[in-house]
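# predicted model and sequence below, questions to follow.
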Amino acid sequence: MLAELSYSQAQGTPVTGGTLEEGPIPVPPAPADEATIMADWEGNLSTPRVSVMCFAFNHGDYIAMALDGFLMQRTRFPFEIVVHDDASTDGTREIIEEYAARYPSIIRPILQDVNQYSQHVWPITFCMPVMRGDIIAYCEGDDYWVKADKLARQVALFDANPRATVCFHPAIEYDEHRDEHSIICRYADSVARLSPEAIIGLRGGSIPSPALTFRRVESHVDAMLESYRGAPIMDFFLQAYMALLGETLYYEDAACVYRRNAKGSWTSQQQDHEVEQRYQRDMLAAIDTFYGATRTLPEADTLYIPLYHYFKQYVMAPGTTQQRLANFRRGLGYLHHMQRNKVLSLVRRDMFAKLTRRKAATPGQAKDTEAAA
């Protein structure tokens, strides 16, 4: 039986900014030709075991490396690459088309003429109906994979653990601004399980997005897509939904690179105070809506952990006492499915813990003051 890592155990692992690594950052090799990649495949090629789901938008500097990482996979089973371009204007589409022409049996492009994200439509909405694999491997167009056995290892873990709905691994986090890389989300040195509370409590940071692979649960696809329609981000809700459906497996090999502060990425945009506060407000509303769609699933109440995190951040934004009180009232007003009294009990518990810590620190502070005098 696999050991399960709790939320408190997972909290001790860096989800960003891990220990810096020496040496050059790995990159995928130039891909082999299509016939060579498919040479060892067994089974029906029209029903691939894995669908790689890639979202791209103005990733012209990165998309070739992402595709090379997919094509380097060595498997006994067929896989397909479904890559969605959201009306890029920087040459991303042309690169995807060139790769699709070279690998027509593997790469299936979805090319938009009008940007869908600006109309609040997630790319997964277009990808899920056409993907044929029972396992979905996710990677955005500015990230990439670096290990040729990534898909093979994850599929083997799914096969050995029928209750598993999620499988992932650590990542190499590459900060483009600093030109530094480190290992993140390394929870253990061997295969383990993470509790739903750990996945949900760490608010999407527990699983690096290019490491995420999940089982397609056909009966839940429509419900999953509907559960986070209108949310400001997708990754957290996708991870949370799948973690609530079954077990989350982890293995120890850092098989991908996650870019931080890449041009146009989410992490590069979270610098402005007003943008950040709007994000906190939108997450409050989105988690409440998501809870309304998932509250019958086991462990759904763990959603109070991230809800309270965003509630605190929204309330404690820089401003006057009156502004914070107004945010407090507004924050509670976003809750229609989750219980406000539970949030208020978390507020009271948090305040009591802070007061206790202050009282415990007072004697030491007094001694320090006396010594300084």
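It's in.
# CA atoms for contacts and neighbours, from now on please.
Noted.
# ok, residues contacting the helix or strand containing residue 125?
Per DSSP states H and E, residue 125 falls inside helix 124-127. With contacts defined as CA atoms under 8 Å, 6 or more residues apart in numbering, helix 124-127 is touched by 53, 82, 84, 110, 225.
# which helix or strand contains the last one?
In this structure, residue 225 sits in helix 221-227 according to DSSP H and E.
# which strands and helices sit next to that helix?
Applying 3 or more CA pairs under 8 Å, 6 or more residues apart in numbering; DSSP states H and E, we find helix 221-227 packed against helix 273-294.
# which helix or strand lies directly C-terminal to the helix holding residue 225?
Criterion used, DSSP H and E; the element after helix 221-227 is helix 235-245.
# re the thing from before, mind listing what's buried along whatever helix or strand comes next after the helix holding residue 125?
Going down the chain from helix 124-127, the next helix or strand is strand 135-140, by DSSP H and E. Within strand 135-140, the residues scored as buried using 16 or more other CA atoms under 10 Å are 135, 136, 137, 138, 139, 140.
# what does strand 135-140 rub up against?
Taking contacts as CA under 8 Å, 6+ apart, the residues outside strand 135-140 that touch it are 49-56, 66, 151, 155, 209-216.
# now for residue 323: which residues touch it?
Residue 323 neighbours (CA under 8 Å, 6+ apart): none.
# secondary structure element holding it?
For residue 323, the host element (DSSP H and E) is helix 321-333.
# centre of the chain to the helix or strand following that helix, how far?
As assigned by DSSP H and E, the chain's next helix or strand after helix 321-333 is helix 340-372. Put simply, helix 340-372 sits 34 Å off its chain's centre (CA atoms, centre = their mean, to the nearest Å).
# again with stretch 197-209
Relative to the chain's own centre, stretch 197-209 is displaced by 7 Å; criterion: CA atoms, centre = their mean.
# and here's the other structure:
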Amino acid sequence: MNLEKKVLDMQSNSLPYLAVYMITYNHSKFIEQTIESIMNQTTNFDYKLFIGEDFSSDDTRAICKRLKYKYPDKIDLFLNDTNLGANVNARQIFKACFESGAKYVALCEGDDYWIDPLKLQKQVDFLEDNKDYVLCFHPIKILKQDGEIVDDFITNVPQDYETIETLARLGNYIHTPSVVFRNVIKELPFEFQLTPIGDYFLYIILAQYGKLKCLEEKMAVYRYNVGVISKMSNLDIANNNVKMYSCMIGYIKNENVKKIIIEKQIKVVTGHYKMIKATYDDAFISRHFIFLKIKKIAFFSKNPKLFWKRVKKKFQF
């Protein structure tokens, strides 16, 4: 089929050829730039943006509605009546993307944005030409809170990155706004509903269907230290990882991959225990009466006049 006929066939179909997944909550400072960067894509195929607006307390909803009015045929806007939370909001938007009839799904959350107008075209072209790959991603730039845009200092893509075994063993090295994948998932598994970390679990699911490809160009920007996870304590992060690995173990059938995930879970649980124990020990020691006596002696050694004043008052001389 020549390109012209292919484009005409896609245009005659009311369903999008590619669905863009987005969830947003309290992103009023960023959401317009994010959506416009998606609307500015140049492609020879149809695409549609599916937004889950999770009852924001700022102007995010109003901005989304205004842009929906501006691009009525390119945006499907889901306005939640209450704050569903990231997990439930994500599931409904993934469901809409999977059921849209799209051949591919791209990811971009409400605080990131794309910087190459040919990003989708390049990624779809690669997947069209390489049927053994299920997902492609690319390097990103990072926007720091002071406004400086720098190269990625968060992740390192390993040399042997293409397989599910590497992804399971080394953890997530894929940034969300860089992802385009084949729409091969009929329905997200039950375990996905329980995981506090959805993107990595999603990539593990997809990696069962084919290889992963990292393109060379930097085509998106990730905002650093804006999201909820970036503000969590080490103990909270460890707790989320324990929950995520528990969900993965219940889902994964491949014995080699399951073994890798179990070993990682044991390592996280051990580290989790050490953090809790250290916190408990510090709290116990700081409240122990001997420790308190030592603190009091140290205080009075620096304030002898106050010490003698207390002694005179106690013994009334």
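Right, received. Where do you want to start? Just so it is clear, the model here is predicted, and its values are computed rather than measured.
# and the TM-score between them?
The TM-score (TM-score structural alignment, normalised by the length of structure 2) is 0.77; 272 aligned residues with a CA RMSD of 2.8 Å.
# for structure 2, just list every one of the strands.
When secondary structure is read from DSSP state E, structure 2 shows strands at 18-24, 47-53, 75-79, 104-107, 113-114, 133-137, 141-143, 149-151, 180-182, 211-214, 220-223.
# residue 134 of structure 1 contacts residue 49, doesn't it?
Yes: between residue 134 of structure 1 and residue 49 there is a contact under CA atoms under 8 Å: 5.9 Å.
# and those two? Which one has more around it.
A direct count of neighbours by other CA atoms under 10 Å for residue 134 of structure 1 and residue 49 places residue 49 higher, at 19 against 16.
# contacting residues around the counterpart of the more buried one in structure 2?
Matched by TM-score structural alignment, residue 49 of structure 1 corresponds to residue 17 in structure 2. Contacts for residue 17 of structure 2 (CA under 8 Å, 6+ apart) come out as 10, 45, 46, 47, 101, 102, 103, 104.
# same check on residue 240 of structure 2?
So residue 240 of structure 2 contacts 195, 196, 197 (CA under 8 Å, 6+ apart).
# residue 5 of structure 1 touches residue 197, doesn't it?
No: using CA under 8 Å, residue 5 of structure 1 is not in contact with residue 197, being 9.6 Å away.
# out of the two, which sits in the busier spot?
Per other CA under 10 Å, whichever of residue 5 of structure 1 and residue 197 has more neighbours is residue 197, with 24 against 18.
# re earlier: what's the closest of the contacts of helix 124-127 of structure 1 to residue 300 of structure 1?
Checking the contacts of helix 124-127 of structure 1 against residue 300 of structure 1 with CA to CA, the nearest one is residue 225 at 17.0 Å.
# now that closest one. Nearest residue, chain neighbours left out?
residue 125 (7.0 Å; CA to CA, 6 or more residues apart in numbering).
# give me the neighbour count for the one you found.
14.
# translate it into the numbering of structure 2.
So residue 125 of structure 1 corresponds to residue 92, using TM-score structural alignment.
# quick check: the gap between that match and residue 145 of structure 2.
31 Å (CA to CA, to the nearest Å).
# residue 259 of structure 2 too?
39 Å.
# of these two, who's got more company?
residue 259 (15 against 11).
# mind checking how far the more buried one is from residue 167 of structure 2?
Taking CA to CA, one finds residue 259 of structure 2 at 13 Å from residue 167 of structure 2.
# dump the residue contacts of the corresponding residue of structure 1 for residue 81 of structure 2.
Using TM-score structural alignment as the criterion, residue 81 of structure 2 maps onto residue 113 of structure 1. By CA under 8 Å, 6+ apart, residue 113 of structure 1 lies in contact with 86, 87.
# let's see 10 Å
Applying CA atoms under 10 Å, 6 or more residues apart in numbering, one finds that residue 113 of structure 1 lies in contact with 85, 86, 87, 88.
# inside helices: which ones of those residues?
Of the contacts of residue 113 of structure 1, none are assigned to helices by DSSP state H.
# so which of those residues is the closest to residue 348 of structure 1?
For the contacts of residue 113 of structure 1, the nearest to residue 348 of structure 1 is residue 86 (44.8 Å; CA to CA).
# so what's the aligned residue in structure 2 for the closest one up against?
Counting by TM-score structural alignment, residue 86 of structure 1 corresponds to residue 54 in structure 2. Residue 54 of structure 2 is in contact with 23-26, 60-61, 78-86, 88-90, counting by CA under 10 Å, 6+ apart.
# cool, and residue 123 of structure 2?
Applying CA under 10 Å, 6+ apart, the residues contacting residue 123 of structure 2 are 104, 106, 135-138, 178-181, 213-215.
# repeat the analysis, applying 8 Å as the threshold.
The neighbourhood of residue 123 of structure 2, defined by CA under 8 Å, 6+ apart, consists of 136, 137, 180.
# still touching in structure 1? Go through those residues.
For the contacts of residue 123 of structure 2, the aligned pairs still in contact in structure 1 (both residues aligned by TM-score structural alignment, their matches' CA atoms under 8 Å) are 136, 137, 180.
# now the counterpart of the second one in structure 1: how far from residue 4 of structure 1?
Okay, so that is residue 137 of structure 2. Using TM-score structural alignment, the partner of residue 137 of structure 2 in structure 1 is residue 168. Residue 168 of structure 1 sits 14 Å away from residue 4 of structure 1, going by CA to CA.
# ok, now residue 318 of structure 1?
Using CA to CA, residue 318 of structure 1 is found at 39 Å from residue 4 of structure 1.
# so the two - more neighbours on which side?
Remark: of residue 318 of structure 1 and residue 4, residue 4 carries more neighbours, 17 against 12, as counted by other CA under 10 Å.
# ok, and the closest non-adjacent residue to that one?
In space, residue 4 of structure 1 is closest to residue 193, 4.5 Å off (CA to CA, 6+ apart).
# that neighbour and residue 157 of structure 1, how far apart?
11 Å.
# please apply the same query to residue 370 of structure 1.
Per CA to CA, residue 370 of structure 1 is found 60 Å from residue 157 of structure 1.
# the more surrounded of the two?
Neighbours around residue 370 of structure 1 and residue 157, counted as other CA under 10 Å, are more numerous at residue 157. The numbers are 18 against 9.
# what does that one align to in structure 2?
Applying TM-score structural alignment, one finds that residue 157 of structure 1 aligns to residue 126 in structure 2.
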